[in-house]
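Student: what follows is a predicted protein model with its sequence.
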Amino acid sequence: MRRTLLAVAVLAAVGPAVADDAPHTLNIAPQSVNDALKVLAAETHLQIFSDGEALKGKTTAGLNGVYTAREALQQLLVGTGLSYRFTAENAVAVKAAENGSDATTTMPAVKVVGRYRFDPNSPDNPGYARTNSATASKTDTPIMQTPMSIKVVPKTVLDDQQAVVFDDAVTRNVSGVQRNFEFGDLYQGFIVRGFSLGANIYRDGLRQHAGYFEPAGMERIEVLKGAAAMLYGRTQPGGLVNYVTKKPRDEAHYSLQQQFGSFDMYRTTVDATGPVNEDKSLLYRLNVAYLSQNSFRDYNENERIYVAPSLTWRISDRTEATIQLEHQHDDYVMDFGIPALGNRPAPLPKGFYVGDEQLRLSSMDSNQIATNLSHRFNDHWKIEHKFNWHQWDHQFNSIFPAGSLNGDNRTINRALTTGPTDRETFATSLDLAGEFETYGLRHKLLIGGDYFHLKTNTYDNHWTYGAIPALDVFEPNNHLIDMNAVNAIPYDFWWKEKDEWYGVYAQDQITLWDKVHFLIGGRYDILSYGTGCCAATSQISDHEDNRLNPRFGIVYQPWQWLSVYGNYVESIGSNNGLTPTNANNKPELGEQYEAGLKTEFFDGRFTSNLAYYHLTKENMLTGVPGLPYRIPIGAARSQGVELDLTGEITDYLSMVGTYAYADARVTKDNGFAPWGLASKQGKRLPNVPEHSGSLWLTYHSDEHLKVGAGMFAQGKRAGDNDNTYDLPGFVRLDAMVSYSWNLSRSKLTTQFNVNNLLDKEYYRGSRASDRTGALPGEPISFIGSVRVDY
């Protein structure tokens, strides 16, 4: 048979090697291989020579997405029985595969990396949807087979929205989540399904305590709805927020970004990763961020330094160890918001500041060491050990409101807090996970244990009332403080806190007929906790509780795209605190019933979760106005419906959509009239709107231009525990545009975001225990960015 080499394309212009050139947006329909190669050659300027006889009768499934020339060629030849070999930098020969041919002539294993054909859970996936999560089960389980509500916010969404603040990334993209505004906005916290999570944020599945968390080191954020105590110990019944850190990678990548925005905001980030040695057994990553900004709030500013190096050692093909270091320093101003007047926040300028210019700048230093050691015995069994040490030091310098507005409705009394607080946590876990079959049932078994220890020491502090002049809120004078008089005040406040537990747990995920998935688990905790206040000689009086927390769930998956699920879970909470009689509170207890539907379309590129939940909480605590105490008010119930939609609607249109209906109320009030607390029975839980939702859309017809817009809305919310005033509802509009250029092996991206496009006045949240402060939302603001990746 005569064999003829047919040139199906010629190079249109001389250029650099195209086999690994910049990516191209390609849309090649299913057709004959011969015709498809012609299209590929025309689009990529790749010279393709082929054996005409070998191509006869061969067809390809085509492709649609962003590929380099080599990747596109691999994808087009999948399943055709053809191989290729590069004969020059920009020329390739395609012919029939031969048995025993060497690696240079046989097509290598295909790894599809087009925009819409990525591994959906790869860090490189530019889409919004993720199909797997380990947060809900501590095993890498498809979300469709997990009987819990879990929402993943990937780095792509954070980048598109330029989410430089961690809590914005969560509240804008996850249904049923609000910002928790505590004393002076001291730390980042959330309200999930009506209940505050306190200061507890999880990092790679291990609990931290208090702080502000820098998004530059985050790969994605995962929010688990509902009680998670079976796996994570003392957690609040609403759920938990866990962020997954960036890890070292075996392919070199470098990124430098400069952001600039309203209120003199400047932020620089660096992300560098790659192999240290040739065999790629040693990998590194370095994330750095620097932030400097003022604010629309008077006398408010922030400066941050963040450095996070990490190293991974591939000890063998089955054993891997990673160590991560992290240091973060923040200089910032504690913000107590705007006091209430009548049934609304007082009609004051957005910039109103209750403090004083002489005593306003606080600081935080956070240091972490985290390790992860894993060993895979075989393809079915794995053991993993995690450890995290977190030290958080805070230096208070602030004036705060000492109660609500006075009877004249224009002056407010003030107090001061100064001095250090040191917090230290240790968290560790050991998990053994394996897969096996018994009598036709597939099992995914998890057996593990963990330990957590928190120690807080507030010492040599001022918590002083009466020494600070009252402030006229309508004509504020923020220059009344005499620092010599402040420094002469004797120390009068000390606080100690301890929280410790040991937990063991077991969980089995059972699959029957490939359609029914059961989750059965239980955990036993030994808890020790205590608080001491308020003299230097105060000692912690230890208290101990033991608790068994079960969890049951079921998923029925009649088709691959649909799952029907339900769960029942119990939890033991993490809030204790001290009563005015120096008694320690019992832990809060939670119980949840949930049912819902999940869908997954377009090969996992578009997902949804619709859930109904009924959640109760006993031994619920509330703060005492003007004092650092917490007392149990009884019980509360939250029930509602949540909807999350995430992914690619078309090849060019991506979206994140959320909606939540929440009915969250106090159902039982023990009554504490001696401390001036009115009955709260039937009251709505603060900062929880009945209706809330968001929508974010981006359109990207090619790899260069992307435009996006979205809205974020919340209904009217109770401003405090007693429901004496409300935060008004609002709708905020945002928008973005970005453009990228491919420069040899580099990529330059410019981006511009506008937040609160219509300059809507709104409030992010309020302090729940009293009427002293509602935190205004940011007015119209801009963020620009220039980023280079190579």
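Tutor: In hand now; what should we look at? Numbering: from 1, shown residues only.

Student: okay, CA-based contacts and neighbour counts for the rest of this
Tutor: Will do.

Student: and the helices in this structure, which stretches?
Tutor: 33-44, 52-55, 69-76, 155-161, 166-171, 229-232, 483-487 (DSSP state H).

Student: who wins for proximity to Leu6 among those?
Tutor: Closest to Leu6 of these is helix 52-55 (CA to CA; 6.0 Å).

Student: the closest one packs against which elements?
Tutor: strand 91-96 (3 or more CA pairs under 8 Å, 6 or more residues apart in numbering; DSSP states H and E).

Student: now the angle from the strand it packs on to helix 69-76?
Tutor: Relative orientation of strand 91-96 versus helix 69-76 (axes from the mean of the first three to the mean of the last three CA atoms, to 10 degrees): 10 degrees.

Student: buried residues of strand 91-96, list them for me.
Tutor: Ala91, Val92, Ala93, Val94, Lys95, Ala96 (16 or more other CA atoms under 10 Å).

Student: and of those, the nearest to Arg314?
Tutor: Nearest member of those to Arg314, counting by CA to CA, is Val92, at 35.1 Å.

Student: contact partners for the closest one?
Tutor: Counting by CA atoms under 8 Å, 6 or more residues apart in numbering, Val92 touches Leu46, Gln47, Ile48, Phe49, Tyr84, Arg85, Phe86.

Student: ok, structure two:
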Amino acid sequence: MIYFSGIGYKRLKQVLDIEAGKQQELTVVLAVEELGLQQVEILGRKGNSYKSDYTFGATKTATYLKDVPQAVSIVTKELMADRQVTKAWEVTKMMSGVNRYSNYNDIVIRGFRSGENQPRLINGLRAAFGYFDQPVTANLERVEVIKGPASALFGNAVPGGTINFVTKKPLAEKRSGLTFSAGSFNNLRAAADFTGPLAKDSTILFRLNAAYANAESFRDLQFSENFMLAPSFSFMPSRKTSINVDLVFSHNNSRIDRGQPVFGATASNDIFSTPISLAIAAPNDFYKVRNLQLNAGMTHEFSEQLSLNVSYMKFGWDEKLLEHRTSNIFAVDGQGKEIPTKVAMQVFDRIQRLSSDNINGFFRQKLEHGIFKHTILLGYDHVQQVRPQGSSQHVARGYRNASNTAVLSSFDPANPSAYLLDEVGNPVPNVAHFDLNNVQYPIRNTDGYLFSPTVFAPSKYMINAVYLQDQIVINKWQVLLGLRQEFYTDFSNYKLEGQTSVTQKALIPRIGMIYSVSPTINVYSTYTAGYQPQSPSTFTNPNNGGPFDPSTSNMIEAGAKGSFFSDRLAMNVSVYQIKQKNVLVTANDPVNPDLLRQRGAEQSSGFELEAVGNIMSNLSINANYAYNEAIITRGLATEVGLQKANAPKHLANLWIKYNFIQGQLSGLGFGAGLNHSSRRNTEVLRLQVPSYTSFDAAAYYTLDKLRLGLNFNNVFNKRYWIAGFNHTRIFPGEPRNMMVSITKQF
């Protein structure tokens, strides 16, 4: 008796009668396993297409994308490599309905911001990323965005969508590769990827990804240096048990780019009034971040119908910062009038740490009753994030008092005698204003500032949840039912005398339905809800003004998903409406620039088109278009009916690559694409960021296992901005630049 099995195929048992001295031939045909053998993603993906056929994140079990009743955008490692993407949020220009809100770890999905304190997932588990650092892509298999509220799966989640970073896993065959790149702005990069079996029977596999990048910028004083090391191991001690362990260490040394200032509103709203290179910083500023991530996943099959999946992730993050930055307002004169050429400044000197633990476990049971086929998940989630003792910051801002011994947060022209005044009667700032008419970058001596110390009280938030999900197949129909009961507890003064806690709970549903029009086309509809407890007073600046009421949301979506050209090309269309209540936004308070307020309600309605994969074996495409009307429906009278900040109505992205596979040009390839965004509002009503279209191009040459690549971005040197906050912070896109790379596979 012989057993035949393989990843993606059903196990086959074959009985043979063998006679001595006789040669026998045996033909074996393995049936395709609908969902493969992996339930936790243990082994790496062998495909090399822009198209990813499946997702684990959207249902917590291996599911083909066409069988998920919800839009999911995926960027694979192959597309990232062709575009020479090294920072995670560069993938936004390859996804439908996704764009940047700033230079930070801060994006917009279907018109809703996913920024500070919003969940980021790694392999479906919650991580504690900082607000200003982006993950590198060298160890990423793909980046997924699950559109709409995903609270029924992951707890508190933003209504626009949830981001999931999927790391590379070991392969059962030996592969290795080295990549070296260099380009504009003194950009230097190196990456290595090694994988293969450690045991002859392939029961132990390994993968090692490492990367180093050092780059300057078209922006004054900006630079970044990144290092990442990521070993991964997969263990398969038996056919029924598989285990994967990832360890990722990354270090980032840089400065925070707070954007380009333009002249104040009393002068003009002309964002072309200053060069895009202009940044507010000091040469002695720094931003240093370290991340350490341990991720382990295990699946065990008790039988073909019942399995157990358990995952755990420990994520540690620490930050050291010295930063001269804008106060988000302009200087004032002795009459209290804005001086539009001088930006008011503040200084942060900060040390802080965060750690998170995420445990997820679920049983998967397959059942059949007549025409009904069930895949049932019963699971439990535990998430906690802790800010320990020792996190603190010093802040210098405002104006000096008359005796030059203390600071007043803002200037009151009715009481000038309370302030230290200069020779012309203007208040003297605690930190010298940044003069847009006389830009200088001297080393700033912080000893002369009057700092206000803040010690962050140790804090913790904790999530405990149980969830039930059933994927039901009834002939051509599929139904997805999900229900999650979540308990959220927020601790302040954690483990100290005077500790307090607030507990909230929510019951979160998810309902989806799919109909198979043909073997290659599915249509679907879905309803899902979202829930976000608010805790900015605990986890961010205490001046924010919290605590706030929780934010709730819901989405209705319908669409169609199809596979064409012999399953090489996936095409999707979706129509949706998302509503959210109790939204946190900046209060635009001139006295307290950190103050937030809660807006009543917002609504996002639109549609998305997406095509990704291969039209021919040597013609790859990634194309999408999104129309989104994201408006404020309840709030201040001056804002109701307006399009939300940094939420364009129109987004379009295109990338096409063609490779010659025959003749004298064999091995040569070309790529070209564009990115378009319509104009966007900023957080200040009178300031807008204009629309733009930028074009990129690339050329490739492959000889045996050596590949040369040349990428040109913004070929026509379009001057554009990706987003904007206010007159002191708009975020320009890169001017024309290039990158050359050489990759050797062994």
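Tutor: Arrived safely. Bear in mind the structure is a predicted one, so any value in this text is a computation, not a measurement.

Student: could I get the TM-score for this pair?
Tutor: Once superposed, chain against chain, the TM-score is 0.84 (TM-score structural alignment, normalised by the length of the second structure); 661 aligned residues with a CA RMSD of 2.5 Å.

Student: farthest pair in the buried residues of strand 91-96 of the first structure?
Tutor: Distances among those were taken as CA to CA; the most separated pair is Ala91 and Ala96, at 17.1 Å.

Student: helices or strands up against the strand ranked longest in the first structure?
Tutor: In terms of residue count, the longest strand belonging to the first structure (DSSP state E) is strand 441-472. When contacts are defined as 3+ CA pairs under 8 Å, 6+ apart, strand 441-472 of the first structure packs onto strand 411-438, strand 493-512.

Student: now the helices of the first structure as JSON lines including distance to Asn755 of the first structure?
Tutor: Shown next, in JSON lines, are those (distance: least, CA to CA, whole Å):
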{"stretch": "helix 33-44", "distance to Asn755 of the first structure": "38"}
{"stretch": "helix 52-55", "distance to Asn755 of the first structure": "54"}
{"stretch": "helix 69-76", "distance to Asn755 of the first structure": "38"}
{"stretch": "helix 155-161", "distance to Asn755 of the first structure": "9"}
{"stretch": "helix 166-171", "distance to Asn755 of the first structure": "11"}
{"stretch": "helix 229-232", "distance to Asn755 of the first structure": "36"}
{"stretch": "helix 483-487", "distance to Asn755 of the first structure": "39"}
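
Student: which residues in the stretch 451-600 of the second structure form strands?
Tutor: Counting by DSSP state E, counting those that start in this stretch, the segments of the stretch 451-600 of the second structure that form strands are 452-455, 459-474, 477-492, 500-518, 521-532, 551-564, 569-586, 596-616.

Student: including mean neighbour count and distance to Pro690 of the second structure, could those strands go into a markdown table?
Tutor: Output for the strands of the stretch 451-600 of the second structure, formatted as a markdown table (neighbours: other CA atoms under 10 Å; distance: least, CA to CA, whole Å):
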| stretch | mean neighbour count | distance to Pro690 of the second structure |
| --- | --- | --- |
| strand 452-455 | 14 | 39 |
| strand 459-474 | 20 | 40 |
| strand 477-492 | 20 | 41 |
| strand 500-518 | 17 | 38 |
| strand 521-532 | 23 | 32 |
| strand 551-564 | 22 | 29 |
| strand 569-586 | 21 | 22 |
| strand 596-616 | 21 | 21 |
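
Student: these: which one's closest to Val91 of the second structure?
Tutor: strand 596-616 (14.0 Å).

Student: that closest one aligns to what range in the first structure?
Tutor: Using TM-score structural alignment, strand 596-616 of the second structure corresponds to residues 630-650 of the first structure.

Student: my read: Ala664 of the first structure touches Lys617, true?
Tutor: No. At 10.7 Å, Ala664 of the first structure does not count as touching Lys617 under the criterion of CA atoms under 8 Å.

Student: identify the contacts common to these two.
Tutor: Ala636, Arg637.

Student: for the aligned partner of Gly177 of the second structure in the first structure, grab the count of nearby residues.
Tutor: Taking TM-score structural alignment, the alignment pairs Gly177 of the second structure with Ser255 from the first structure. By the measure other CA atoms under 10 Å, the count of residues near Ser255 of the first structure is 17.
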